[in-house]
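Engineer: Sequence unavailable; structure follows:
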């Protein structure tokens, strides 16, 4: 009989800490419901004490989701724990995730403390959390660089205090797989009461070993994997949910099963990519554009004769339907709704109608409509309630002439117009925009990404603007890259105006 591996998804907490990936509460609820359909066991919904927005999101996700455990992160601080408990009040199954750094580096430089005091603080935090919930998870931050004997002492103490799950994070992504596996095995063999709790892994990808470390930890006794969709997360990211799920689906000899509905993986991946404005690299395992592409003649011949010659995963097992409906200007609402649903996006009829109208306009300008195109359209609908909207844009540009742009903005129902020249069409358009929005803003980052390879495809623009000492991220998408750039800039402005 196979062992059960619990999947703990932290896309909405660790994943959302990536600059530019912040979601609003409505979007977080959409993601949480999709994660529930995907089959994750635990959803880490946020860090409630960190901001009113995070607190509200944990509250609303707790109301919206039925069977997964809803988890809230805290530090080993009483007020953090109290606020987390309040945010979880509506959760059907609730968990408080508290902890403290245990490596000598954290103890000395982060806490200016000593090993004995850290154990006391860890025990006190777990005991305080137990006053509010029965299910308490403890994290030993930077466990990857923590001395094993001392780590065992900390873990044994918090188990006696009432912890139900013990999280062993490789916070800096430093460990080698065999080293991390030995750490888990050491705890299994040397901690009194370890059989009463679930050991969790939380691995970062700084050296590209997050998934390998997670698998090694599981092979040595861990039974909860902390992961994110597409491996997003701080710095180089976290362990990818899709990689862990498909490794155990492919390697039956490991005798480990998850509750993940793998056919939902591709749609979930695209949904997160679109909502968080985080492109999936083409060669990303499982969900990248090239994950099932074969360009070598020898490989193509082998796949045509027998798919398993070069593919260990059937694309349909992760939700990639090779015979999916092709969307064109003649497609109806039903076809669009079907494809959005396959990608994890459910829209009410009124919103679907708005997206469909935009879809028809795009289909008239493009030969092929890709999944990313319609996700961009579905995402663009989120901007309809913005205070500032682009009304029109006209640009004159060419070789040997100075670019000139004129544009109109609708600001809270009032129309404004301006024109400016600049060093290129984008520069001219943004200068015209700044004439209307008379604020001192500095463009810090400007990234253009083509969704695919055609000259008529949608371009996605990501911008970072600094205003009043704070940084704001914006996103725009359009077949006209100048318009996409202006939309991204406006998206930034709407976040502080």
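Structural biologist: Done, it's in. Just so you know, these numbers come straight off a predicted model, no measurement behind them. Numbering: from 1, shown residues only.
Engineer: From here on, just use CA atoms for contacts and neighbour counts.
Structural biologist: Noted.
Engineer: which SS class is residue 493?
Structural biologist: Assigned with DSSP: H, G, I helix; E, B strand; the rest coil, residue 493 falls in the helix class.
Engineer: So the spatially closest residue to residue 446 that is not a sequence neighbour, which state does it fall into?
Structural biologist: Distances taken as Cα to Cα, 6 or more residues apart in numbering put residue 463 closest to residue 446, at 4.7 Å, once the chain neighbours are dropped. Here residue 463 is recorded as strand under three-state DSSP.
Engineer: what's near enough to touch residue 463?
Structural biologist: 443-447, 473-475, 485, 488-489, 492 (Cα atoms under 8 Å, 6 or more residues apart in numbering).
Engineer: What's the first helix or strand after the helix or strand containing residue 215?
Structural biologist: Residue 215 belongs to helix 210-219 when assigned by DSSP states H and E. The C-terminal neighbour of helix 210-219 among helices and strands, as given by DSSP H and E, is strand 224-227.
Engineer: Distance from the chain centre to that next one, please.
Structural biologist: Chain-centre distance of strand 224-227: 14 Å, with Cα atoms, centre = their mean, to the nearest Å.
Engineer: Quick check: which element contains residue 158?
Structural biologist: Counting by DSSP H and E, residue 158 is found in helix 148-161.
Engineer: Tell me which helix or strand comes right after that helix.
Structural biologist: Next helix or strand after helix 148-161 toward the C-terminus (DSSP H and E): strand 165-170.
Engineer: how deep is the closest residue to residue 108 other than its chain neighbours tucked in, by neighbour count?
Structural biologist: Nearest residue to residue 108 in three dimensions, chain neighbours excluded: residue 114, at 6.9 Å (Cα to Cα, 6+ apart). Using other Cα atoms under 10 Å, residue 114 is surrounded by 13 other residues.
Engineer: take the one below as the second:
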């Protein structure tokens, strides 16, 4: 089995379903070209049947993307599939992503159907999509809550009908990592023709487990992860692209790789945040403002002496210039001396002892001591110190 994990980005489809994050075609084209440059393997450009605007966006993205596969979503509905195919007609590498709900809940309440009829619809959808494109991805919606034996039966039928990728979504974010991993492993052992297709993880973050589930999935045999920049998406969001990519990079023992150019991750995160008006929380893993910021004196001293004492990722690997030493009331002398040197002051040990006492008084009354504050603090103390300017 290959050790290459393909990255399927659905920022422009699942990510854009977040309330208030609607993008126009120009914005989608800008993000799509950046994703192509980033090195994603598949860009899910949209859901063409959903609106004329989405159809136009998928069509225009198909024209400009040069390296990645361009994918369009559809339901297991004839008109959906035909519209997706039409929108993809300019794509160098087109993929139709079609499927249907497979859990007992979806079959009974969403479709008012039966397991046998669901399998028939899945087969018909894949066969129709196959008449338009060679690359057809089948999704078993709510696979996370679908009985494994039935899920394997549906997937086997989809493979026989011509599917090239099997998407196993944890649509409601319900699965625990060991459960999701076991589901993927079960499918690798029970889907007829599994050696001809690729299993894909599409995990939601309702319980905060999307990233963990995706990693468990690839450890157990999946070879594609469906994700979004900054983890945006329906409800609590999707698997975060930057998280899974860096987990695989930082754990070489897994022997799993991606084509992502990680030094572009921070810029990509900021672009999506700006275009969608969706702020990234400061403590967000990898790309949050605080991901490489240190305010505790113990941590600061360790990082100043050797970055790896408290950082497992080199900031430059994701496009961050350097770690941030933030001055607060929890900061120690080494952090104060470090920041003072950054703004032009070489403090002797005696200087530092005096300035530090004044610094603590200021820090106790403010959230963070900035460079301007530091200048004023040191300048006021200059008459009593031996500071080298």
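Structural biologist: Cool, the structure landed. Computed from a predicted model, the values in this text were never measured in an experiment.
Engineer: on that earlier part again, quick check: angle from the helix holding residue 158 of the first structure to strand 165-170?
Structural biologist: Helix 148-161 of the first structure and strand 165-170 are oriented at 160 degrees to each other (axes from the mean of the first three to the mean of the last three Cα atoms, to 10 degrees).
Engineer: what residues does helix 148-161 of the first structure touch?
Structural biologist: Helix 148-161 of the first structure is contacted by residues 102, 119, 122-124, 126-127, 138, 140, 143, 166, 183, 186-187, 190-194, 197 when judged by Cα under 8 Å, 6+ apart.
Engineer: out of those, which are inside strands?
Structural biologist: Cross-referencing these against strands under DSSP state E gives 138, 140, 166.
Engineer: wait, which of those is closest to residue 4 of the first structure?
Structural biologist: For those, the closest approach to residue 4 of the first structure (Cα to Cα) belongs to residue 166, at 16.5 Å.
Engineer: so how far is residue 111 of the first structure from the closest one?
Structural biologist: 21 Å (Cα to Cα, to the nearest Å).
Engineer: for residue 118 of the first structure, same thing?
Structural biologist: Distance, residue 118 of the first structure to residue 111 of the first structure, by Cα to Cα: 9 Å.
Engineer: more crowded one of these two?
Structural biologist: Between residue 118 of the first structure and residue 111, counting by other Cα under 10 Å, residue 118 is the more crowded of the two (19 against 15).
Engineer: isn't that one right next to residue 107, touching?
Structural biologist: Yes. If you go by Cα atoms under 8 Å, residue 118 of the first structure and residue 107 touch, sitting 7.4 Å apart.
Engineer: And residue 123 of the second structure, how far from residue 100 of the second structure?
Structural biologist: For residue 123 of the second structure, the distance to residue 100 of the second structure equals 10 Å [Cα to Cα].
Engineer: In the stretch 201-350 of the second structure, mark out all the strands, start to finish.
Structural biologist: Here the stretch 201-350 of the second structure has its strands, by DSSP state E, counting those that start in this stretch, at 224-227, 293-294, 324-325.
Engineer: ok, so what distance separates residue 145 of the first structure from residue 154 of the first structure?
Structural biologist: 14 Å.
Engineer: same deal with residue 136 of the first structure?
Structural biologist: For residue 136 of the first structure, the distance to residue 154 of the first structure (Cα to Cα) stands at 15 Å.
Engineer: higher neighbour count, the two?
Structural biologist: The neighbour comparison of residue 136 of the first structure against residue 154 (other Cα under 10 Å) goes to residue 136, with 25 against 21.
Engineer: show me what contacts the more buried one?
Structural biologist: 95-98, 126, 129-130, 162-165.
Engineer: Throw the residues you listed into a markdown table and include distance to residue 371 of the first structure, thanks.
Structural biologist: A markdown table is the format used below for the contacts of residue 136 of the first structure (distance: Cα to Cα, whole Å):
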| residue | distance to residue 371 of the first structure |
| --- | --- |
| 95 | 36 |
| 96 | 37 |
| 97 | 36 |
| 98 | 39 |
| 126 | 45 |
| 129 | 44 |
| 130 | 45 |
| 162 | 47 |
| 163 | 44 |
| 164 | 41 |
| 165 | 39 |
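Engineer: Hmm, residue 107 and the residue nearest to residue 108 of the first structure touching each other?
Structural biologist: Yes. Between residue 114 of the first structure and residue 107 there is a contact under Cα under 8 Å: 6.0 Å.
Engineer: picking that back up, tell me which residues in the helix holding residue 158 of the first structure are buried?
Structural biologist: Across helix 148-161 of the first structure, burial judged by 16 or more other Cα atoms under 10 Å covers 148, 150-159, 161.
Engineer: Much appreciated, bye for now.
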